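Participant: kindly generate the corresponding structure for this input.
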Amino acid sequence: MSGTGHTTTWTTASGDARVDGILYGTHWADPTLTYSFPSTSGEYDPSDGAGEAAGLFAATPAIRDAAGFALDRATGTAADDGFSVEGFTGLRVKVTTLEQAHIRVAQTTQDPYGYGTAWGYFPSTYDSGGDVWLSNVSFDYSAPQAGGYAYISVLHELGHALGLEHGHDSGTFGVVPTGYDAMEYTIMSYRSYPGASSNMYSNAEWGYAQSYMMLDIAALQYLYGADYSTNSGNTVYRWAPDSGETLVNGEAAISPGANRIFATIWDGGGTDTYNLSAYDTDLVIDLMPGSASVFAGAQLARLGAGELATGNIYNALLQGDDPRALIENVIAGAGDDVIFGNTADNLLKGKQGNDTISGRTGGDSLIGNAGQDRLDGGLGDDDLAGGTGRDRLLGARGSDSLDGGKGNDILKGGKGKDLLQGNDGDDTLVGGLGQDMLLGAEGADSFRFLTAEDSAAFNTSDHIGDFLSGTDFIDLSALIPGTFALQIGGPFTATGPSVITRDKGDDIVVRADLDGDGKADFGIVLDSISAVAAGDFIL
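Facilitator: Presented below is the predicted three-dimensional model:
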């Protein structure tokens, strides 16, 4: 009898309600799954299912391609491997002509359950376990294409055949939390967007998800393990502004029916890049697991009732906090882009436009390039380069390197032992906490100190490496309200707040007494300079 000889196992809860809400309760126990496309009713036992085989007609080549895209790495090219169940789980999946496949996909003229659409049977030891049927009673499934209803239906029913249920069905482990019961998180949801009806989809013709989404991937990885060999090299992901095509290492992976992008990326390792250099829109890129990125509003899926998908591309969730699945790098486009990194050591590069780039944690490299950019390294030892334009660079925590490039820039080191280089332009350099090296380079630069803690009076003082008397400024006006008495080469007066300068070898030491007790509370060192003047200070 067909469909026999396969084993299943009971599913236990993962502890994540988002994942548990789409777990049916059983899944396949075999490490290798097979699937087939029966062409005659004789390949089914008459007692299988609800008599669908009586109206069987074979899956079309397009249905076979959609199922192959969803299930195995052998279909298509290496570019689409990461979107397949075999590519992101520990399962090995093979197409077969044998009758006893775990999963069988066919069309039918029957509608025994009154669905009028398509259905899939959950994993079981019954002959019908894993069977997927596409009924033509109410809809023609013969030509599925990414982004369309027929395409998502094939993936959805295969999800049932693998052990996933609907997000709104209470089932074994309860429902998916309200905010996640929607297509942009799981294609097992009947809701087009969070809070929508579960009766039917309201998506536009080409507004459906183009791949398994983050909760589907997480649930299937929970059931069958995660595969870190897929796209484990240095993978480059690109998208086409004029067609919505997804390209992996230069090869087409998803070619949608219209210019929409609506998919989730799973990547097994390596140093990977989202390359959006073809775009001139204002990008919002977020590399955190489970986050979404927007490339172009025109490419967002239309979900109905005026609702748009939150993003074009979503990042998969991490399995067990394993960082191998993170995307490390971004190359932005010509618009005013916003880029957020993650916990990896990110390389985040702006292009033209006024970009805002935040590295978050990790030892990041942030490059603004042209435009008036804002760069924030976040936690970790970061390298920030503003490029051309009037940029704002913030090192935050860690021992950071900030390079303003051309333009009148503002550089703030934050905490840590930082290197700030203004380069061309009239720059403002604020070292912040820690022993910093400040280099203004070309232009009339201002070295600003906000608190006494920014530069200790003695062994851990900040250094200004290229101060040019008569051109640059030392701004101490924020240290205390009021004014200082300035003594060029003289001692503290001990009668009130004062600033003194003293020669120390080839250098000049600047010290400040903030409370008038005659003792230094603050100090900086001007390297390799013979003299300063009162006009060099802002007090």
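Participant: switch to C-alpha atoms for all contacts and neighbour counts from now on
Facilitator: OK.
Participant: can you list the buried residues in stretch 223-239?
Facilitator: Buried residues in stretch 223-239, counted by 16 or more other Cα atoms under 10 Å: 223-224, 226-232, 235-239.
Participant: of those residues, which belong to strands?
Facilitator: Mapping these onto strands (DSSP state E) picks out 236-239.
Participant: closest to residue 147 out of those?
Facilitator: Proximity of these to residue 147 (Cα to Cα) peaks at residue 239, which lies at 14.9 Å.
Participant: what sits against the closest one?
Facilitator: 245-247, 275-276, 278 (Cα atoms under 8 Å, 6 or more residues apart in numbering).
Participant: excluding chain neighbours, what is closest to it?
Facilitator: Leaving aside its sequence neighbours, residue 239 sits nearest to residue 246 (Cα to Cα, 6 or more residues apart in numbering; 4.8 Å).
Participant: state the distance from the one you found to residue 215.
Facilitator: Here residue 246 is placed at a distance of 21 Å from residue 215 (Cα to Cα, to the nearest Å).
Participant: more neighbours: which of the two?
Facilitator: Higher neighbour count among residue 246 and residue 215: residue 215, with 27 against 23, using other Cα atoms under 10 Å.
Participant: here is the second sequence; please produce its structure so I can put it next to the first one:
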Amino acid sequence: MANVVFTEKASGGDAHMTFGNYSGGQDGAAAFAYLPGTGAGYDGTSWYLINSSYTQNKNPDLNNYGRQTLTHEIGHTLGLAHPGDYNAGEGNPSYKDASYGQDTRGYSVMSYWSESNTSQNFSKGGVEAYSSGPLMDDIAAIQKLYGANYSTRAGDTTYGFNSNTGRDFYSASSSSDKLVFSVWDGGGNDTLDFSGFTQNQKINLNEASFSDVGGMVGNVSIAQGVTVENAIGGSGNDLLIGNNAANVLKGGAGNDIIYGAGGADQLWGGSGSDTFVFAASTDSKPGAADQIMDFVSGLDKIDLTGITKGAGLHFVNAFTGAAGDAILTTSGGVSTLSVDFSGHGVADFLVSTVGQAAVSDIVA
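Facilitator: Next up, the predicted model:
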């Protein structure tokens, strides 16, 4: 995610990082590290407590505290400080010492404070999950120091189920898995695949946004400057939120709400009663219209109330120049809804459905 390359060597180099362990002392600290520029023999070194009574660092496995500790201390050796002016070796700091509200482990592995302070929840099955990789604010900070690396996952990448990232913290294989990560992606056509989860989820594809995935809250985020094109929901009642790219959004089973936003999107509700939401006429316009790929009349709905504000539509055979005129046509099993919201006598909103739609399916 940054222009840093790690190469294992015995010694030497201008930016050598050394890892060590200790069994006691250091005022009971679980780990500590030295920032660059501390001094010869110190900078680039990090130390980890390992003894019979403290074993977290001995096995820094996925989602455990030892893995987060390792990531945190590596952050220090690369030049990242805590988000605020506090340190475990200086007094008894608390969240009151935070310099800004987002100084939590929901935004940064460099923080001391629980994600609950920012209304997030990384607990599942009574077990707290910790991030094993850099989070949203860490990515921004390390890129400010070293520059953003756009060759990282520059191809078509899938995160979650069916992951091809080669990273355990970006991957899921079971509904019981706990995902805590922030996406940095250099390009390609990318997908958040949370199809294996049964809980109700919120999946948001916008940069600098958070998603509620697999029964947790605010546990998946997308870093600033990243475009993820596609999302796949699970078997719960999911909310899928697109961005201004041409998204492919698949709700899966359950009664889903799908909002494509800008771009020419392909939308699948899946089984269940699904609602396709449009908040602005520009969300689906002639020349860049959305397609609802599996519409079932009587079960699914097209919700335009975000545009009409409850004023309704006037279904006509031809536009009259009145704002709110709508034409619904069907040919070969495909319905097309055209609406003149501006009152110029031509459609400024258009959406098509694979599967015949009826006037009663449109909420305005």
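Participant: once they're superposed, tell me the TM-score.
Facilitator: TM-score of the superposed chains, computed with TM-score structural alignment, normalised by the length of the second structure, equals 0.72; 312 aligned residues with a Cα RMSD of 4.0 Å.
Participant: please identify the residue in the first structure that aligns with residue 6 of the second structure.
Facilitator: Mapped onto the first structure by TM-score structural alignment, residue 6 of the second structure lines up with residue 93.
Participant: does its match sit in a helix, a strand or a coil?
Facilitator: strand (DSSP: H, G, I helix; E, B strand; the rest coil).
Participant: what of residue 158 of the first structure?
Facilitator: Criterion first, three-state DSSP; result for residue 158 of the first structure: helix.
Participant: now which residue in the second structure aligns to it?
Facilitator: Checking TM-score structural alignment: residue 158 of the first structure goes with residue 74.
Participant: now swap in residue 108 of the first structure and tell me
Facilitator: In the second structure, residue 108 of the first structure lands on residue 22 (TM-score structural alignment).
Participant: okay, now the residue nearest to its match when sequence neighbours are not counted: neighbour count?
Facilitator: Spatial nearest neighbour of residue 22 of the second structure, excluding adjacent residues (Cα to Cα, 6+ apart): residue 49 at 5.1 Å. Neighbour count for residue 49 of the second structure, taken as other Cα under 10 Å: 23.
Participant: I'd like to know how far residue 49 of the second structure sits from residue 237 of the second structure.
Facilitator: From residue 49 of the second structure to residue 237 of the second structure the distance is 44 Å (Cα to Cα).
Participant: again with residue 57 of the second structure
Facilitator: Distance, residue 57 of the second structure to residue 237 of the second structure, by Cα to Cα: 38 Å.
Participant: quick one on the thing from earlier: ok, the match of residue 158 of the first structure to residue 257 of the second structure distance?
Facilitator: Taking Cα to Cα, one finds residue 74 of the second structure at 40 Å from residue 257 of the second structure.
Participant: show me where the stretch 51-200 of the second structure has strands.
Facilitator: Ranges of strands in the stretch 51-200 of the second structure, per DSSP state E, counting those that start in this stretch, are 123-124, 127-128, 158-161, 171-172, 181-183, 191-193.
Participant: just name the most buried of those.
Facilitator: strand 181-183 (a mean of 26; mean count of other Cα atoms under 10 Å).
Participant: where in the first structure does it fall?
Facilitator: Using TM-score structural alignment, strand 181-183 of the second structure lines up with residues 263-265 of the first structure.
Participant: what's the matching stretch in contact with?
Facilitator: 82-83, 209-214, 312-316.
Participant: taking those residues together, which two end up most distant?
Facilitator: Longest span within the contacts of stretch 263-265 of the first structure, Cα to Cα: 82 and 312, 16.9 Å.
Participant: for the match of residue 158 of the first structure, grab the count of nearby residues.
Facilitator: Residue 74 of the second structure has 23 nearby residues by other Cα under 10 Å.
Participant: quick one, what contacts it?
Facilitator: 33, 46.
Participant: next: residue 354 of the second structure.
Facilitator: Here residue 354 of the second structure is in contact with 291-295, 333-335 (criterion: Cα under 8 Å, 6+ apart).
Participant: adding distance to residue 169 of the second structure, secondary structure and neighbour count, write those out as CSV.
Facilitator: Below are those laid out as CSV (distance: Cα to Cα, whole Å; DSSP: H, G, I helix; E, B strand; the rest coil; neighbours: other Cα atoms under 10 Å):
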residue, distance to residue 169 of the second structure, secondary structure, neighbour count
291, 33, strand, 22
292, 33, strand, 22
293, 32, coil, 17
294, 33, coil, 16
295, 35, coil, 29
333, 43, coil, 10
334, 41, strand, 17
335, 42, strand, 21
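Participant: so which of those comes closest to residue 351 of the second structure?
Facilitator: Among the contacts of residue 354 of the second structure, and counting by Cα to Cα, the member closest to residue 351 of the second structure is residue 291, at 6.1 Å.
Participant: how near is the closest one to residue 313 of the second structure?
Facilitator: In this view, residue 291 of the second structure and residue 313 of the second structure are 20 Å apart by Cα to Cα.
Participant: still on that earlier bit, quick one: which of the buried residues of stretch 223-239 of the first structure is nearest to residue 366 of the first structure?
Facilitator: Nearest to residue 366 of the first structure out of these is residue 236 (Cα to Cα; 18.4 Å).
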